[in-house]
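> quick check, what structure comes out for this input:
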Amino acid sequence: MARAKVLRGLVLAMGYACVAIGLFHVLLGNASIPGAESAGATIDSLGRFFGAIFAGYGLAWLWAARQSPIPAAAVRVLTGVFLLGALGRLLSLAVDGWPHDFQVALGVLELVLSPLLFWLADAEEKALRGRVTQAVPQSP
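Presented below is the predicted three-dimensional model:
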């Protein structure tokens, strides 16, 4: 049951954080990205567009959090997208070098949270199956 509570808390946190971060990027454009304040209109447009997509990604996390139980398949897909973003950061590091320290911290967070979310993905489904099994009377 503790794993199920941790899963629910993380899924909600992911949803709210992604929606907030996405809207922050939509509203502030280049100013929301450390070191990109003077990147120009093309990067500003791209950042605002991806901010909207990220807010939508957060809404998908919130949708998953509203289900009972939280669907493991949805958590795995959303976590896979999250991990792909972290791998993109690693590719960028290999190609272009170290980004701003804040981006490094985000990458570490993404690499740490992804395995945890994969591990917890079916926690509520398992907890529900356990309760159903206990409620079913055993035949003689």
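> contacts and neighbour counts: CA atoms only from here.
Will do.
> which residues touch V75?
Counting by CA atoms under 8 Å, 6 or more residues apart in numbering, V75 touches V11, W61, A64, L117, F118, A121.
> quick one more, to check against the first:
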Amino acid sequence: MSRRGLQAAVGVLACIPVTVGLMGVVQGPGEVMPGEDWPVNLDSHYRFLSGIFLAIGLTFWWCVPAIERRTAAFRMLCLLIFTGGLGRGLSLVLAGPPVTEHLIGLGFELVLVPVLAWWQGRVAAASA
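Got it, this is the predicted structure:
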């Protein structure tokens, strides 16, 4: 449960929102479901949310060098992702199971992210 281990884990895991967010901003919803005729409002909303996801990943990377001192930012990022996971979980219950990648994301959002928040809290407390 070391600082370096946490930094490595967060640095690698942040590649997911950075990559997926950037792809969503650039390619739009056609990246997920090619061939569909997407309404302009859905395209706009999808790219907006992808931009937020990209910013979350970039902010996680910003936290990495001083991860023991950036507790408030780190916890807010974790809360954002966890809340998104709750929304994805509600969709699972109401609309049915999504593609496998989204189910894996749900596990990250509702299980792995709280573990990272706990780990960061331990690292922050140990450095105080």
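> tm score of chain vs chain?
In this superposition the chains share a TM-score of 0.83, using TM-score structural alignment, normalised by the length of the second structure; 127 aligned residues with a CA RMSD of 2.1 Å.
> now render the contacts of V75 of the first structure as JSON lines, adding secondary structure and neighbour count.
Shown next, in JSON lines, are the contacts of V75 of the first structure (DSSP: H, G, I helix; E, B strand; the rest coil; neighbours: other CA atoms under 10 Å):
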{"residue": "V11", "secondary structure": "helix", "neighbour count": "26"}
{"residue": "W61", "secondary structure": "helix", "neighbour count": "26"}
{"residue": "A64", "secondary structure": "helix", "neighbour count": "22"}
{"residue": "L117", "secondary structure": "helix", "neighbour count": "21"}
{"residue": "F118", "secondary structure": "helix", "neighbour count": "18"}
{"residue": "A121", "secondary structure": "coil", "neighbour count": "25"}
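> and the helices in the second structure, which stretches?
With DSSP state H as the criterion, the second structure has helices at 3-13, 15-27, 40-63, 71-95, 100-107, 113-127.
> rebuild the ones you listed as CSV, extending it with distance to M33 of the second structure.
Formatted as CSV, the helices of the second structure follow (distance: least, CA to CA, whole Å):
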stretch, distance to M33 of the second structure
helix 3-13, 24
helix 15-27, 11
helix 40-63, 12
helix 71-95, 17
helix 100-107, 13
helix 113-127, 27
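> among those helices, which comes closest to P34 of the second structure?
Smallest distance to P34 of the second structure across those (CA to CA): 10.0 Å, for helix 15-27.
> all set now, cheers.
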